[in-house]
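Got a predicted model here, sequence first, then my questions.
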Amino acid sequence: MGKSNLKNAVVAFLVPLPSILFYLHFLSHFQSDRNSLSPLWSWCFHHPLLLANALFFFNVNVLFWLISHIQSSHWMIDLYWTVIPVLLVHHYATHPLAQFDWWRSKIVIVLTWVWSIRLTHNYFRREKWHWGAREDWRFTDMSQQYGKHWWWISFFAVYFSQQQIFLIGICLPLSVVHSVDMPLNMWDFVAAGVCLCGIVIAYFADTQLHNFVTRNSKLKELGKPMVPNLDRGLWQYSRHPNYFGEQLWWWGLVIFAWNLGHGWTFVGSLINSMCLAYVTVLVERRMLKKEYRAEAYRLYQKTTSACVPWFRSSAIAVKNKDT
């Protein structure tokens, strides 16, 4: 492991400590002297959701933003997208005001860990097991677009809006699960099944994509023509099966919340789905800019569902229609 890689790994492990230590300090004060809490600890006790937002704001928005300017890269927030939901679910489960069904809580916590491990593994596999090798291409494009103003715009574009509002919003079902004590029922198993299906679909889709990219990299090194497009496996039924699986995961959490009488939490997942739909447009535009794959990808767009897996249209029929 190089010095830069090791430094980034150390920073990534240390950066959430302020929030974790503050929260543990709060729990220790509450357990030792719950009858005479200071105004600060009393506020932390009565407002678990606001406390999560406050910790997120100072530890992620402010601290991550400062570190990103020191390192000239917003790489870390991409990694922590996979970690923050785990921190949130444990925050909601351990807060003194929490009330919940034990089995439902354990099911959701285990599913959140499985989702996080799957996505974290995919992140490092994609980055060739390097810490901070690069930032999300969307942030790089925005930095070029906004130029000298990017230093302050990035606080709102990368962190406050894209991370805090999105992540807190789509993780609201985790809060609901730990604020309503209702016996486990059939809908909990439906929700768990949807979440698990989403994780499995996303895993196989990302694995197929990783294998495709790896093969093309080897062909490029050998000076051989690269395969223009991935249209096998799950990718023959959807142009973005990994995104579809990810959306299933979040909507599965909404079913948990809906079952507990808080169906309004679908708003977070709806906004996330709409934003992801926009991201797919950006991704496909990038695909079409690559000459070696543009023609094949245009045909792929015409014959294959954009997100929800479905049977492909006949390429011959499409070509005949075009002519």
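That came through fine. Numbering: from 1, shown residues only.

CA atoms for contacts and neighbours, from now on please.
Will do.

list the contacts for the residue nearest the centre of the chain?
Centroid-nearest residue in the chain: residue 81, 4.8 Å away (criterion: Cα atoms, centre = their mean). Neighbouring residues of residue 81 by Cα atoms under 8 Å, 6 or more residues apart in numbering: 163, 167.

Quick check: the gap between it and residue 213.
Separation of residue 81 from residue 213 (Cα to Cα, to the nearest Å): 23 Å.

do the same with residue 301
Per Cα to Cα, residue 301 is found 19 Å from residue 213.

next one: residue 276
In terms of Cα to Cα, residue 276 sits 22 Å off from residue 213.

what's the answer for residue 98, then?
In terms of Cα to Cα, residue 98 sits 45 Å off from residue 213.

Could you do residue 227 as well?
Distance from residue 227 to residue 213, by Cα to Cα: 9 Å.

Need the overlap of contacts for these two.
Common neighbours of residue 227 and residue 213 (Cα under 8 Å, 6+ apart) do not exist.

By residue count, what's the longest helix in this protein?
Ranked by residue count, the top helix of the chain under DSSP state H comes out as helix 186-221.

Helix or strand next in line after it, which one?
Next helix or strand after helix 186-221 toward the C-terminus (DSSP states H and E): helix 241-259.

That following helix: what's the following helix or strand?
Going down the chain from helix 241-259, the next helix or strand is helix 266-288, by DSSP H and E.

Give me the contact list for that next one.
Counting by Cα under 8 Å, 6+ apart, 166, 169-172, 240, 243, 247, 250-251, 254, 293-295, 297-298 sit against helix 266-288.

and if you look at stretch 209-226?
Counting by Cα under 8 Å, 6+ apart, 126, 227, 230 sit against stretch 209-226.

among those, who's most crowded?
residue 230 (18 neighbours; other Cα atoms under 10 Å).

and it, how far is that from residue 260?
For residue 230 relative to residue 260 (Cα to Cα), the value is 41 Å.

Kindly report the same for residue 107.
From residue 107 to residue 260 the distance is 15 Å (Cα to Cα).

The two: who's more crowded?
residue 260 (20 against 13).

With adjacent residues omitted, what lies nearest to that one?
In space, residue 260 comes closest to residue 180 once its chain neighbours are excluded; the distance is 6.8 Å by Cα to Cα, 6 or more residues apart in numbering.

and here's the other structure:
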Amino acid sequence: MNAAAFAVSLAVTAAAALAVLLTAFAVGLRTGRHRGVDVAWGLAFTAVALSGYALSNGHGDSGRRLLATVLVTVWGLRLSAHIRWRARGAPEDPRYARMLSRVPEGPARTRYALRMVYLLQAVLVWFVSLPVQAAQYIPHPPGPLAWTGTALWTVGLFFEAVGDRQLARFKADPANRGRIMDRGLWRYTRHPNYFGDACVWWGLFLLAADAPVGWAFVLSPLLMTWLLAFGSGKPMLERQLAANRPGWAEYASRTSGFLPLPPRRHPAPDTAPPARPHP
């Protein structure tokens, strides 16, 4: 790996992520709603991957560069398009409304939103995507570990896309209003999309891990998995569902919280979390 060229690329990809999130911030100020940052999340990853691809020309193996870039772009654009479709005509996301309500309206709230919603996510995008950026600078063709990562990415995208589609169809039926989605992939995990997201980023990590330098970036998928399972993903959503969905406790007691597993035949008591939208 050309360390000097990679360092320059890291600076440019950071600027690319920042540009996308600052654009989303400007849109949020104009519309008065900050939920658009979720659309920018996938677009920022795509911008980082495309920037890294352009800058790594002549430094990394062309096949590995293309593979990493295509996988991130497909994932990022699908996620952004889905979130944009889901949020059409919707009011502010309750997560951001609660977060920003801690600060009085005015310039202080604007600065808080910039710092805690947009700039923080720009940093996360750049950090989580480090294995992809490293993979684009590895000079040899993908090996077995990289192809294993591609297979894991495919599993992850399946869980995300199919889970999102199943949930959308469930919500579109008026008869299901107020009910818990417990069909399809949701029968085996309460969060197929979060599980899929984790698989995607561990798969992308493996694209870099078949070179020794790739293991320096193992904290990136670890952080993403922590955010999904223990940070701003699963816990926030489950608190909201526990408070607003009758039957949530029973569903949670028989359904795995993250990894897809067969439903429990005899639900364990008190496994529901104390009183988010799906991501």
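Sure thing, it's come through. Bear in mind the structure is a predicted one, so any value in this text is a computation, not a measurement.

Got a TM-score for the pair?
The TM-score (TM-score structural alignment, normalised by the length of structure 2) is 0.84; 261 aligned residues with a Cα RMSD of 2.4 Å.

still on that earlier bit, which one's more surrounded, residue 301 and residue 213 of structure 1?
Each of residue 301 of structure 1 and residue 213 has its neighbours counted (other Cα under 10 Å); residue 213 has more, 17 against 13.

The more buried one matches what in structure 2?
By TM-score structural alignment, residue 213 of structure 1 lines up with residue 171 in structure 2.

contacts for stretch 124-135 of structure 2?
6, 10, 13-14, 17, 41, 44-45, 48-49, 52, 60, 64-65, 68-69, 204-205, 207-208, 213-214, 217-218, 220-221, 223-224.

now these: which count as buried?
Neighbour-count burial (16 or more other Cα atoms under 10 Å) applied to the contacts of stretch 124-135 of structure 2 gives 6, 10, 13-14, 17, 41, 44-45, 48-49, 52, 60, 64-65, 68-69, 204-205, 207-208, 214, 217-218, 220-221, 223-224.

give me the element residue 28 of structure 1 is part of.
helix 17-32.

what span of structure 2 lines up against that helix?
Across structure 2, nothing matches helix 17-32 of structure 1 (TM-score structural alignment).

for that helix, the distance to its chain's centre please.
With Cα atoms, centre = their mean, to the nearest Å as the basis, helix 17-32 of structure 1 stands 26 Å off its chain's centre.

helices and strands around the next helix or strand after that helix, which ones?
Moving toward the C-terminus from helix 17-32 of structure 1, the next helix or strand (DSSP H and E) is helix 39-46. Applying 3 or more Cα pairs under 8 Å, 6 or more residues apart in numbering; DSSP states H and E, we find helix 39-46 of structure 1 packed against helix 17-32.

do that again at 10 Å, thanks
On a contact count with 3 or more Cα pairs under 10 Å, 6 or more residues apart in numbering; DSSP states H and E, helix 39-46 of structure 1 meets helix 17-32, helix 48-56.

highest average neighbour count across those helices?
helix 48-56 (a mean of 17; mean count of other Cα atoms under 10 Å).

Mean per-residue distance, it versus structure 2.
Helix 48-56 of structure 1 differs from its equivalent in structure 2 by a mean of 2.3 Å after superposition (mean Cα distance after the TM-score superposition for structure 1).

Pull out the buried residues from the helix or strand following that helix.
Sequence order places helix 63-71 as the next helix or strand after helix 48-56 of structure 1, per DSSP H and E. Of all the residues in helix 63-71 of structure 1, those buried under the rule 16+ other Cα under 10 Å are 64, 65, 67, 68.

Also stretch 305-320 of structure 1?
305, 306, 307, 309.

Need those residues in JSON lines (columns: secondary structure and distance to residue 188 of structure 1).
Shown next, in JSON lines, are these (DSSP: H, G, I helix; E, B strand; the rest coil; distance: Cα to Cα, whole Å):
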{"residue": "305", "secondary structure": "coil", "distance to residue 188 of structure 1": "30"}
{"residue": "306", "secondary structure": "coil", "distance to residue 188 of structure 1": "29"}
{"residue": "307", "secondary structure": "coil", "distance to residue 188 of structure 1": "25"}
{"residue": "309", "secondary structure": "coil", "distance to residue 188 of structure 1": "24"}
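
what's the most distant pair in those?
306 and 309 (8.0 Å; Cα to Cα).

Can you check which residues contact both of the two?
Common neighbours of residue 306 of structure 1 and residue 309, counting by Cα atoms under 10 Å, 6 or more residues apart in numbering, are 237, 238, 239, 240, 241, 244.

Which residue of structure 2 is paired with the second one in the alignment?
Residue 238 of structure 1 is assigned residue 189 in structure 2 as its aligned equivalent, the criterion being TM-score structural alignment.

List the contacts of that match.
For residue 189 of structure 2, the contacting residues are 182-183, 195, 252, 254-263, by Cα under 10 Å, 6+ apart.

when you align them, which residue in structure 2 goes with residue 144 of structure 1?
In structure 2, residue 144 of structure 1 lands on residue 101 (TM-score structural alignment).

do you know how far the counterpart of the residue nearest to the centre of structure 1 in structure 2 is from residue 76 of structure 2?
In structure 2, the residue paired with residue 81 of structure 1 is residue 41, using TM-score structural alignment. According to Cα to Cα, residue 41 of structure 2 and residue 76 of structure 2 sit 8 Å apart.

in stretch 276-293 of structure 1, what's buried?
276, 280, 284, 287.

let me redo that: stretch 105-121 of structure 2
Buried residues in stretch 105-121 of structure 2, counted by 16+ other Cα under 10 Å: 109, 112, 113, 114, 117, 118, 119, 121.

what does it rub up against?
17-18, 20-26, 28-29, 34-35, 37-38, 40-41, 44, 96, 99-104, 122, 124-125, 127.

let's see it at 8 Å
So stretch 105-121 of structure 2 is contacted by 18, 21, 22, 24, 25, 37, 41, 100, 103 (Cα under 8 Å, 6+ apart).

Let's see the distance spanning that stretch from one end to the other.
Span of stretch 105-121 of structure 2 from end to end, Cα to Cα: 22 Å.
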